[in-house]
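Trainee: Sequence unavailable; structure follows:
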């Protein structure tokens, strides 16, 4: 039997990091088993679906490393509406489902509670199909439904506690429970690897598989992903869009490494490992069922490690979207003709050790390409205190007289200027850094001045001195 797994997102918004984690787990499992990864877009919510969201799913999978030539599909759930209705009809004809005309208000009136489930009022009324009548599955009165789960063991559900649930709405359209089951049957899915939040639906779906005469798949419900307050990650409250992390400058390799650690860990005391190791060592049966904490600070640290591990030429290439404003990345604050590729290449090794996400490259190097530095007024106020004007005058004089414009000469000159005024280098360089770069922190100052050049450095120092008059 060929293993077939599926990832079935809905095109109703940005791509959730939890969904990306599930996609990766399905994809790796299929590769390990010599099986097939199927992408099925569940697009039956016509009011919320947008074509751009579907394309967003495909591009997000591309970015995370699941290339389009490595999976089957995409299939679209809307294309299988006929199969869904046919399955509902078979269940009705076999006596496994019945029509119900109860409104929610009527059920609440009979049960005296808005929280109690359906009371089975129409179970034996023998209603024929009709407008506004929903089709309900006839849940067995006795026995249990055992869900064999590779991660959670064998959760057992008493059938009498499962209400007769709706499988088709009053207009005849199947609900998610039935459509999902029929799609999996149609596509020959052997293993369903999905988020824990779907576990409560699983006994109902397994009952549908049994009623339709098909062996259920092997289930594996991976842990829910939570925030620092141990709340389930929410699109409304948390930063969950994979695209947002991509556009901020997280590397795909770092993201997929981190996502795979949400509920699982490679062997040994290590977390940052080659993808080949993850592909070889990942086991569904070793996934921890407890909620997995999505720690953005830890992800950021991961990303910094991955950035520092890049060869410099790859780092330069990775920064290009932020330097040029391509794709979904906002344009940088300088004009295209102001960008100097050689100057960036010269400072790239310095910047590479100091940023954790690629978008941080812009504030670190903008002073090289802007006609004038973008001054942080808080930094100016902090650096340009009493004595700053005198120090800038001395720095201008010292730098003007330099024969060799190199980092070591620039440093020794400013050290001497500071020493004459009883200042250590750290204090002496603060006004110079703000005058030239606009900020109190950034790349190593003297290497930056060397790349910026004599003329532009002196022009900025003099402009800062005039502002202090």
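Mentor: Structure's in. What do you need? Just so it is clear, the model here is predicted, and its values are computed rather than measured. Numbering: from 1, shown residues only.
Trainee: CA only for contacts and neighbour counts going forward, please
Mentor: Fine.
Trainee: which ones are touching residue 39?
Mentor: 6, 7, 8, 71, 72, 73, 74, 75 (Cα atoms under 8 Å, 6 or more residues apart in numbering).
Trainee: Can you give the contact residues for the longest helix along the chain?
Mentor: With secondary structure taken from DSSP state H, the chain has its longest helix at helix 17-32. Helix 17-32 is contacted from outside by 3-7, 9, 36-37, 61, 64, 66, 193-195, 222, 224-225, 240-242, 256, 259-260, 262, 279-280, 282-284, using Cα under 8 Å, 6+ apart.
Trainee: Helices - which of the residues you listed land there?
Mentor: When DSSP H is applied, those are split such that 61, 64, 242, 256, 259, 260, 279, 280 fall in helices.
Trainee: Pasting the second one now:
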């Protein structure tokens, strides 16, 4: 491949970009970067009836989050914006008129009522639905006041052949393809016309798109031929299925790419994971940074068979990436999620927050857990803990033995010269034996005393982060709480 390779990502703003849509963008971007080519973003906003406010912003935010930069477009404030088809309507109208003039298209005046009746009759007769070419050879003049659509005049005989880089030679019977609409009555083009004109004008060399567009390709090949354009090379990407091999849906994880960002998946995880939905380096390699993926990406490595979206694998991969972050990187990325779940954390300095987060980095699979599961960290930041006194009394212990264990622990810890993990452990383990307790019993009541809960990061590491003053204050409060319990 040479440096003239040009590809495009052309989403419709009819909804927020889901994983299948973004996978298509990623494969195009990887191909462009591997071949030192150009990656173009083109917003196909000609379906005004289905336009979703905010969708364009979500699409662009998703690309930026994943690091998929694009190479050209209208400049605004020193940066490239995407192309918008709605700003190129005159170009599409001119193309439609050219096709009419050459006999490759015609105006159709059929009303929506007639088309509905036609489809109903076809369905009743159990024959394939499609336009019946009522206006194909009729007079150009239609009913007064009716704005026609423009339809393409498909050949009625023969077959349309094309080569798909992933699937090989493909052929369709022309007789099975109807005279599809090129230009709607509102003056906006359909996808079929607009993408052909744009791909030609933008010198696109390769069209990589979802498998669902395979059946539209013969229409596009015929359009290229009628316009006198050289078609690009095609590569139709495999479908993405859920873990049960059914069509991917929200229950499998087919949500907006921005939802993954909000859940706390890392962008490098998503790039790695999405790249493996239909492409692979080899039979075993799973974790790859984007540089390695770009270096090895090729269309020949893309599978014909459907890819499986496995949310458990995504979670595992994200956990691996989180564990590979330096503590400083983890702190920077985690802190917004932490403060969303535990607002009190915003009052603490970076070093304290970093020390607290260090204890849970190994356990976190998604940064969103810090927001959605505040119990992971709240005891580091709350001034006062809320728990029931009875929670201090562990299995096989009484109120009296619990009070004695806590008081003795407080006495020993107060005498430590250095309040560090090693010194605390060297004092507390022998103390358990002296009190006739198992280490787990002593440590259990201490854990509740200093965190307010029975599950936390390792006890002595937690106490070291909390520091001498706060740890001893909490143990003292726990001793007082035991007096609330009747023997």
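Mentor: Perfect, thanks for sending it. Since we're looking at a predicted model, the values are computed, not measured.
Trainee: on that earlier part again, so which bits of the longest helix of structure 1 are buried?
Mentor: 17-30 (16 or more other Cα atoms under 10 Å).
Trainee: Then stretch 257-277 of structure 1?
Mentor: For stretch 257-277 of structure 1, using 16+ other Cα under 10 Å, the buried residues are 257, 258, 259, 260, 261, 262, 263, 264, 265, 266, 272.
Trainee: got TSV for those, with distance to residue 442 of structure 1 too?
Mentor: What follows is the buried residues of stretch 257-277 of structure 1, written out as TSV (distance: Cα to Cα, whole Å):
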residue	distance to residue 442 of structure 1
257	29
258	28
259	31
260	33
261	32
262	33
263	37
264	37
265	35
266	36
272	27
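Trainee: what's the closest non-adjacent residue to residue 66 of structure 2?
Mentor: Spatial nearest neighbour of residue 66 of structure 2, excluding adjacent residues (Cα to Cα, 6 or more residues apart in numbering): residue 267 at 5.0 Å.
Trainee: Please disregard the earlier target; I meant residue 389 of structure 1.
Mentor: Nearest non-adjacent residue to residue 389 of structure 1 (Cα to Cα, 6+ apart): residue 465, at 5.8 Å.
Trainee: dump the residue contacts of the counterpart of residue 14 of structure 1 in structure 2.
Mentor: In structure 2, the residue paired with residue 14 of structure 1 according to TM-score structural alignment is residue 16. When contacts are counted by Cα under 8 Å, 6+ apart, residue 16 of structure 2 touches 55, 58, 59, 256, 257.
Trainee: Please, where are all the strands along the stretch 201-350 of structure 1?
Mentor: Assigned by DSSP state E, counting those that start in this stretch, the stretch 201-350 of structure 1 shows strands spanning 218-222, 225-226, 292-293.
Trainee: Now the first one: buried residues?
Mentor: Read it as strand 218-222 of structure 1. Going by 16+ other Cα under 10 Å, strand 218-222 of structure 1 has these buried residues: 219, 220, 221, 222.
Trainee: returning to that earlier point: correct me, but the residue nearest to residue 389 of structure 1 touches residue 387?
Mentor: No. With contact defined as Cα atoms under 8 Å, residue 465 of structure 1 does not reach residue 387; the gap is 11.2 Å.
Trainee: Tell me which of these two has more neighbours.
Mentor: Each of residue 465 of structure 1 and residue 387 has its neighbours counted (other Cα atoms under 10 Å); residue 465 has more, 20 against 11.
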